[in-house]
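Trainee: sequence and computational prediction follow.
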Amino acid sequence: MTQTSSTGLKPVHGLFAIVGFLVCVEVASGVLQGYYTPIYPDIAEHLGIPEGDVNWFEAAQLIVSALCVPLLARLGDLVGHKKVLLLSTAVTALGSWVLAFAPNFTTFLIGWAIQGAYVVWLPLEVAIIYRRTAGTGQQTRLTRRSAAILVGALELSVIVGALTSGALVEATSMTVLLMLPAIVVTICLGLIWWGIEDAPGEASGGIDYGGLALITAALGLVMAGLVVVRLEGAGSVVAWLLVLAGLAVLVPFVRYENSLDEPLIDVRLLSSAAQWPVQLTAFLFGMSVLGAQIPLSTFAQTDPDSAGYGLGASSGFVSTLIGVYVIFLAIGAFTLPLSSRLLGPRAALVASSLLVALGYGMWLAMHDTTAQALTNMAVIGLGSGALVAALPATAAASAPPERTGFATGMTNATKTVGGAIASAVFAIALTATGSLDGPDEGKAPLSGYLTVWAVCAVASLIAAGVLLMMPKVAEDEDVERPVVV
C-alpha cells in the first residue's frame, strides 16, 4: 500500500520498490568501481601509454568529483533529487561511452573525468529515501537500513564487475569490453526515470555561482599542487605554493558563503555540532578507503626475495585480496542496522572507526603472509562498510529537510578530498627510494608502507574521537512502530 508522507507527496511506488530501483543504481556504481581495476594494464596498452600514466585518470576523476558534488547536491535540494540523479547518470553514461570509443589518451582522460559524476549517486539516493520516509516515525531508522542495503549491493557489484572484466579481457576487443559498463549505466538511466518518484525541491534561492567559483579555485589549486607533488616530489616549491594558494582562497570563500542566505556550501550548517564531526570523519575515512588502495595492491605484488618484504602475489591473488575486502565491506554495511540497534547510532560509528584503525594497526605487525593480509583486510572491510553506509544517513538525519542533499553530498566530497590528499602523501612516502608507478622503476622502502598504514590507523583513531563529540541523534524516530510502505 502506498503511503502519503507529511510533505503531501503521493509516491508512485512504496519505499521497498524505490529502494529496489536505487539498488540498481548502486549495482551500476559498483560495476564502475570494480570493472576497470583488473584491466588497467590492458587499457594502457590499448591507448599506447605507459602504465604509470594511468594515475592521471585517478587524479582527473578525483578533481571532477570533488568539484561536482557540492554543485549537484545543492541542485538536488533546489529542483528535486530525482532530476539531479537523472542528470548525473546521463553525464556518467556519456563519459562511459566516451571511454569505449576513445581514440587516444586525451579523449580517454576526458571521458574518465566526466564519468566521475557518479560519486553523487549515493548521497542523492539517501536524500530521496530520507524525504520519502518523512512522517513514518522511523525516518532515521529506515534511512539507515536502506543505506545499508544500497552499500551492500554496491560492494557486491564491485566484485562482480572486477570478475567480469578479468574474465572477458582476453575474449573480446577492448572497445567491446569498455562498452559493457556504458550499457549498464544507460539501462540504469531508464530505471531511474521510470521507477523513482519526482518530488520537487524544498530549498529556495538559486545557484551560488560566486561560491562555486571560489571553491573551484580553492580545490583546483590544492589538487594541482598535490598532482605536482606526485610528479616532482615534496621538494617542489611550485607544488606547495599552489597548495597554500588554494588554502588561502578558503578565507574569502568562508566569508562570502556566510554573507549569503542560500550559499552553495552552507558553512554554518557544516560547522554545527551535529555536522562537523560527520564531515571531518568522512575526510579522515577517505584517507584510508581511497588513498590506501594503490599502496596495498603494490605491496601485495612486491617480490619478497628482491625487496625483503611483500607477498609476491600474482594479479589473481590481488583480486582475491580485493574480493575479501569487498565482501567484508558488504557485511559491515548489511549489519549496520543491527550494530546501531545494539550499540546506538553514534557508538556504532565509533566502533566502525576503531575497526578500521585496528585493521591498519594489524598491518604494522602482520604483513608477512597471505593469511595475515586477508585477516587485516577483513577487519578493515567490516569497519569501512559500516562507515560508507552510515555517514550519509547520519548527515541527513542532522540536516534540515531542504539541505539533506547538500549534507549527504558533502560526506562524499570531503571523503574525496581526504583521499586525494592521502594519495599524494602516500606517493611521497613510497617514492623515497623508488617509484610507485612500476616495478622497473625501483622499489619503495618498507618504511613507506609502514607510514601508509600508520597514517590510516591514526586517522581512523582520530575519527573515533571526533565522533564521540557528536551529539546523540534523537531516538524518538527510531522507536519500532508498524509502518505501511
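Mentor: Yep, it's here.

Trainee: CA atoms for contacts and neighbours, from now on please.
Mentor: OK.

Trainee: how about the residue lying closest to residue 63 once chain neighbours are set aside, secondary structure?
Mentor: Using Cα to Cα, 6 or more residues apart in numbering and skipping the chain neighbours, the partner closest in space to residue 63 is residue 223 (6.7 Å). Per DSSP: H, G, I helix; E, B strand; the rest coil, the secondary structure class of residue 223 is helix.

Trainee: what residues are up against residue 223?
Mentor: By Cα atoms under 8 Å, 6 or more residues apart in numbering, the contact set of residue 223 is 63, 243, 420.

Trainee: can you tell me the SS state at the residue of the chain most remote from its centre?
Mentor: Of all residues in the chain, residue 305 has its C-alpha farthest from the mean position, at 35.5 Å, by Cα atoms, centre = their mean. Three-state call for residue 305 (three-state DSSP): helix.

Trainee: look at residue 471 and tell me its secondary structure.
Mentor: Of the three states, residue 471 takes coil under three-state DSSP.

Trainee: quick one: distance of stretch 108-127 to the chain centre.
Mentor: Here the centre of stretch 108-127 is set off from its chain's centre by 10 Å, with Cα atoms, centre = their mean, to the nearest Å.

Trainee: quick check: buried residues in that stretch?
Mentor: By 16 or more other Cα atoms under 10 Å, the buried positions in stretch 108-127 come out as 108-127.

Trainee: another structure for you, compare them:
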Amino acid sequence: MDGPQPTTRSHAVVATLALAGTMAAVMQTLVVPLIAEMPQLLDTTPSNAAWVITVTLLVAGVCVPVSGRLGDLIGKRRMLLACAVPLVIGSVVCALATSVVPMIVGRGMQGMGMGMVPLGIALLRDVVPQEKLSGSIALVSASMGIGGAIGLPVAAAVAQYANWRVLFWGSAVLALLIGVLIYLVVPDVPAGAKGQRFDVPGAVGLAIGLVSLLLAISKGADWGWGSGTTLGLLALAVVALLVWGFYELRTRDPLIDLRTTARPRVLLTNVSSILVGVGMYAFMLIAPQLLQFPEATGYGLGESMLAAGLFLAPGGVMMMVVSPLGGKLINAKGPKFALVAGALVMAAGYGLAMILMGSAWGLMIVGIVINSGVALAYGAMPALIMSAVPLSETAAANGFNALMRSLGTTIGAAVIGVVLAQMTITMGGHSLASEGGFRTGLLIGCGVALVSACVACLIPGLRGDADDAADEKRTEASMDRASASA
C-alpha cells in the first residue's frame, strides 16, 4: 500500500483510538491508590504486593514491540482487537483475586494490552487524511498521559467510597466496550509487511534483555544497586541485548529493523523520548507525595489521596486541550520544532515548581504547564518516527518508540526514588523524603527536559534520512551483484 486510505469515519476512528489509549493508561494507574493496602487486602508482604505494579511494566515492555511487529504482519486492527482480550480477562482475574498470585497474573495480562497506543498511532497513517494526520497523532499519542492524569483521582475516589473490586470490574467493562468500538468503527486495512515472517528468536532475545533490564532498574532500590541479583540482571541484559542486536542485523525479517532505528532522525527521536519519559515521571512521582505529606513537615500540604488526585487532574485535561493545538504546530513548524518546544515547556514547568511547590494550587499550575509540554512532545515523536520509516515498519517503529518512553519512565522512577530515599528526615520514628530531596528531584526533571530539547535540536531533516536509505539500497544492490557474480 503506497499511502493512507482516508475513510469518511476518520473522526470516529480517532476518537476510538484515543479512548483506547486513555483506557490503557488508566489500567496502569488503577492500583496506585490501593498499593499501600494491598498487603492487607491480599494477605501478603509489601515486597510481594509491589509486584502488582512491576509485572505490568515488565509484560508491557515485552509485548509493546511484539504487538507492533505483529500489527505490521497481520493487520493493525486485528492486533488492536487481540490487545483488548487480555485487558478484559486480566481485569476479571484481578476482580476475583483473593491472593497475590492471581492478582499478579491478572495485572500481567493487563500489561499485554498496552500495545494499543502505538498500534493506534500507526493505524492513523493508513486511515486519516493527510491534513488531519498531525492533530490525530498528537491526540492519540497524548492519550497515555491523559489517562494517567485523570485515572488516579477516579481510582482514588472509587477505592475510598466503594469496594476495591469495583475498580477492576469497571476496567473489564471499559475494555470490553473499547473492543466493541474497535470492531465496529476501525476499518481493516491491508498489513504493510504481509508475507514476511515473524521473528520468534528476535522476540525471545528481546524479551530476555528487556525483562532483565527493566527488572534490575525497577527493583534495584529494593534489592540494593550493588547486590548480586541486580548486577547479575544488568549483566544478563547487556549480553542478551548485544546478542539480540547481532542477530537482528543478520536476519531477513527482523522484529525491529536496527538499520532503520540507527538513522539519525529515528535514533535521536528515541533518545529524546527516553529523556522526556524521565522528565515526565519525575513530577508524577514527586507531586502526589508533596500533596499528601503531613503539614507538620513544614513542606507537606496535608491533602488526602483523593484531593491530591483532583489537584493533579487538570494537568490531564490540559493535555487533551493542547494535543490538537500541537497538531497545528506540527503542521505549521514541523514535528522537530514541536518536540523542542514541548521539552522547553516541561523545563519551564519545573522551574515554576521551585517557586510554587509550597501550595496545592501552585502544584496544580505546575502540573498544567508540565503536562502541556508532554502533550506537545508526545504528539511530535510519532510524527518524526513515521516520517522516517517505511509503511511496512510503521507499527513496529512506533512500538519501539513507546518502549523508549516506557524505559524513560522506569529510569525516572529509579533515579527519583534513589534521591528521595537518600535525602530524608525523621519524624515520629518514620523516615520521610526531605524538602531538599523533592527540590533535587524537581531540578533533575528540569535538567533532563533541557537535555531532551538539546537532543531534539540535533534531529536532522528528512533529506538526511532519504540519503541514508538511498545509501542502504545502493549497498544492498552492490552486495546482490557481488553474490550473483560469485
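Mentor: Yep, that arrived. No experiment lies behind these values; they were computed from the predicted model shown.

Trainee: what's the TM-score here?
Mentor: TM-score for the superposed chains, counting by TM-score structural alignment, normalised by the length of structure 1: 0.86, backed by 462 aligned residues with a Cα RMSD of 2.9 Å.

Trainee: taking the buried residues of stretch 108-127 of structure 1 one by one, which sit in strands?
Mentor: Using DSSP state E, no member of these sits in strands.

Trainee: and the residue farthest from the centre of structure 1, what's its match in structure 2?
Mentor: Aligning on TM-score structural alignment places residue 305 of structure 1 opposite residue 296 in structure 2.

Trainee: equivalent analysis for residue 32 of structure 1, please.
Mentor: By TM-score structural alignment, residue 32 of structure 1 lines up with residue 27.

Trainee: what span of structure 2 is stretch 186-197 of structure 1 aligned with?
Mentor: Residue span in structure 2 matched to stretch 186-197 of structure 1, by TM-score structural alignment: 176-187.

Trainee: any buried residues in that stretch, and which?
Mentor: Those would be 176, 178-179, 181-182, 185-187, for stretch 176-187 of structure 2 by 16+ other Cα under 10 Å.

Trainee: which of the contacts of residue 223 of structure 1 sits closest to residue 347 of structure 1?
Mentor: Using Cα to Cα, residue 420 is the member of the contacts of residue 223 of structure 1 that sits closest to residue 347 of structure 1, with 27.9 Å.

Trainee: who's in contact with the closest one?
Mentor: Counted by Cα under 8 Å, 6+ apart, residue 420 of structure 1 has contacts 59, 62, 223, 226, 287, 290-291.

Trainee: what does it align to in structure 2?
Mentor: Mapped onto structure 2 by TM-score structural alignment, residue 420 of structure 1 lines up with residue 410.

Trainee: residue 317 of structure 1 now?
Mentor: In structure 2, the residue paired with residue 317 of structure 1 is residue 307, using TM-score structural alignment.

Trainee: how about its match, what does it touch?
Mentor: Residues counted as contacts of residue 307 of structure 2 (Cα under 8 Å, 6+ apart) are residue 153.

Trainee: my guess is residue 30 of structure 1 meets residue 151, correct?
Mentor: No: applying Cα atoms under 8 Å, one finds residue 30 of structure 1 not in contact with residue 151, separated by 9.1 Å.

Trainee: who has more neighbours out of these two?
Mentor: residue 151 (29 against 23; other Cα atoms under 10 Å).

Trainee: list the contacts of that one.
Mentor: Contacts for residue 151 of structure 1 were tallied using Cα under 8 Å, 6+ apart; they are 26, 330, 333-334, 385, 388-389.

Trainee: work out for me the element it sits within.
Mentor: Assigned by DSSP states H and E, residue 151 of structure 1 belongs to helix 139-168.

Trainee: the stretch 201-350 of structure 1: helices as residue ranges?
Mentor: Ranges of helices in the stretch 201-350 of structure 1, per DSSP state H, counting those that start in this stretch, are 209-232, 237-258, 267-270, 276-289, 293-301, 304-307, 315-334, 336-343, 345-365.

Trainee: just give me the mean distance for the third one relative to structure 2.
Mentor: Same thing as helix 267-270 of structure 1. Its aligned residues in structure 2 lie a mean 0.8 Å from helix 267-270 of structure 1 after superposition (mean Cα distance after the TM-score superposition for structure 1).

Trainee: what of the longest one?
Mentor: After superposition onto structure 2, the average distance of helix 209-232 of structure 1 to its aligned residues comes to 2.0 Å, using mean Cα distance after the TM-score superposition for structure 1.

Trainee: can you point out the buried residues in that helix?
Mentor: Buried, per 16+ other Cα under 10 Å, within helix 209-232 of structure 1: 211-212, 214-230.

Trainee: quick one, it and helix 237-258 angle?
Mentor: Going by axes from the mean of the first three to the mean of the last three Cα atoms, to 10 degrees, helix 209-232 of structure 1 is angled at 160 degrees with respect to helix 237-258.

Trainee: helix 209-232 of structure 1: how far from the chain's middle?
Mentor: Distance of helix 209-232 of structure 1 from its chain centroid, counting by Cα atoms, centre = their mean, is 19 Å.
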